[in-house]
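In: predicted coordinates and the sequence they were generated for:
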Amino acid sequence: MEKLKYQTEINASAEKVWDVLWNENTYTQWTHFFSPGSVMQTDWEVGGKTLFTDASRKNGMVSTIERIEEPKHLIFKHLGEIHDGVEDVTSDKVKSWNGSLEAYYLEENDGKTTLKIEIDSDENFKDMFDNGFQKGLEIIKKLSEK
């Protein structure tokens, strides 16, 4: 696993950036570059259940919240995948990456927020994450600065 890091400066409060990241309407906009129509369903509980799915809600990832302090950080631990509506957290395929983390850090200073994202990734997904987060961060910045 490699830790990929992304960062941007946003002329908005951490609360505004947080809302853009996790609001149902704006989440689908910035995650479009990973999977059009992406949906996040969560109970917002540490150790609870979070699902990241495609528009059909039949394929995606099973995760949990490792740590959360709104609006400063949110760290997901990925546990497995969903394929054709079936959750898999035990196969050899998912065991190679389950437990990987995806972290969002927001640091506000004088009304500007630095958004840092760190994600554990297999090298096979590096290009997808680079493309998705680079384009996604542009959307997050644009929506937050409105």
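Out: Structure's in. What do you need? No experiment lies behind these values; they were computed from the predicted model shown.

In: alpha carbons only for contacts and neighbour counts from here, please
Out: OK.

In: any idea which residue is closest to the centre of the protein?
Out: The residue lying closest to the centre of the chain (Cα atoms, centre = their mean) is E102, at 6.3 Å.

In: check it against this one:
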Amino acid sequence: MVTLSHSIDIKAPAKKIWDVLWNSDSYSEWTQFFSEGSQYRSDWEVDGRTYFMDKSGRNGMVSTIDSLRIPYEVVFKHLGLLQDGVEDTKSREVMEWSGAQEKYFLTEFEGFTKLVGEVQTSEMHEEHMRGAFEKGFEVVKQIAEKG
């Protein structure tokens, strides 16, 4: 596992950036670089369930929220896979990376907000994830800084 971190300064308040990150329409827009048509469903509860899914809504990742401080922090812990609508949190393949975290932090300063994303991923996915965060956060910035 490698931990990747990407940050960007955005001229907007944390609340506006939070809304861009987690509103279903803009979420699909900025996460297109991870997987076209990405969507998520969450109960927004610590220890609850969050699903990060492909455009079919039947495949993706099963996660929980470890830490939540709206609009400044959310830490997801990935528990397993969603495959054809069925949760897998016990297979050998899943157990190799289960517990990996994905974190988002927003810190306001002097009219800007620093958005930091950190993710634990396999070396095999490192290059893809690095590029997706870079392009995705640029989209977040463009949306948040509009009018």
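Out: Happy to help now that I have it. Source: prediction; values computed, not measured.

In: give the buried residues for the particular helix or strand that has the residue nearest to the centre of the first structure in it.
Out: Applying DSSP states H and E as the criterion places E102 of the first structure in strand 101-109. Across strand 101-109 of the first structure, burial judged by 16 or more other Cα atoms under 10 Å covers L101, E102, A103, Y104, Y105, L106, E107, E108.

In: so P71 of the first structure touches A14, yeah?
Out: Yes: the pair P71 of the first structure and A14 qualifies as a contact (Cα atoms under 8 Å) at a distance of 6.0 Å.

In: overlap of the contact sets of the two?
Out: Residues touching both P71 of the first structure and A14 (Cα atoms under 8 Å, 6 or more residues apart in numbering): L106.

In: so which of those two has more stuff around it?
Out: A14 (24 against 18; other Cα atoms under 10 Å).

In: what is the equivalent residue in the second structure for that one?
Out: Aligning on TM-score structural alignment places A14 of the first structure opposite A14 in the second structure.

In: residues contacting that match?
Out: P71, Y72, L106, T107, E108, T113 are the contacts of A14 of the second structure under Cα under 8 Å, 6+ apart.

In: please apply the same query to V74 of the second structure.
Out: I65, D66, S67, L68, K103, Y104, F105.

In: for E134 of the second structure, see how far away the last one is.
Out: Spelled out, that is F105 of the second structure. 15 Å (Cα to Cα, to the nearest Å).

In: repeat that for the fourth one.
Out: When Cα to Cα is applied, the distance between L68 of the second structure and E134 of the second structure equals 23 Å.

In: all helices for the second structure, in order.
Out: 14-22, 24-30, 92-95, 126-145 (DSSP state H).

In: wait, S35 of the first structure sits on S56?
Out: No: counting by Cα under 8 Å, S35 of the first structure stays clear of S56, with 10.7 Å between them.

In: just to revisit the earlier point, include distance to R130 of the second structure when you put the contacts of A14 of the second structure into TSV, please.
Out: Output for the contacts of A14 of the second structure, formatted as TSV (distance: Cα to Cα, whole Å):
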residue	distance to R130 of the second structure
P71	24
Y72	22
L106	19
T107	21
E108	24
T113	21
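
In: show me which of those is closest to S5 of the second structure.
Out: Distance to S5 of the second structure, by Cα to Cα, is smallest for L106 among the contacts of A14 of the second structure, at 13.3 Å.
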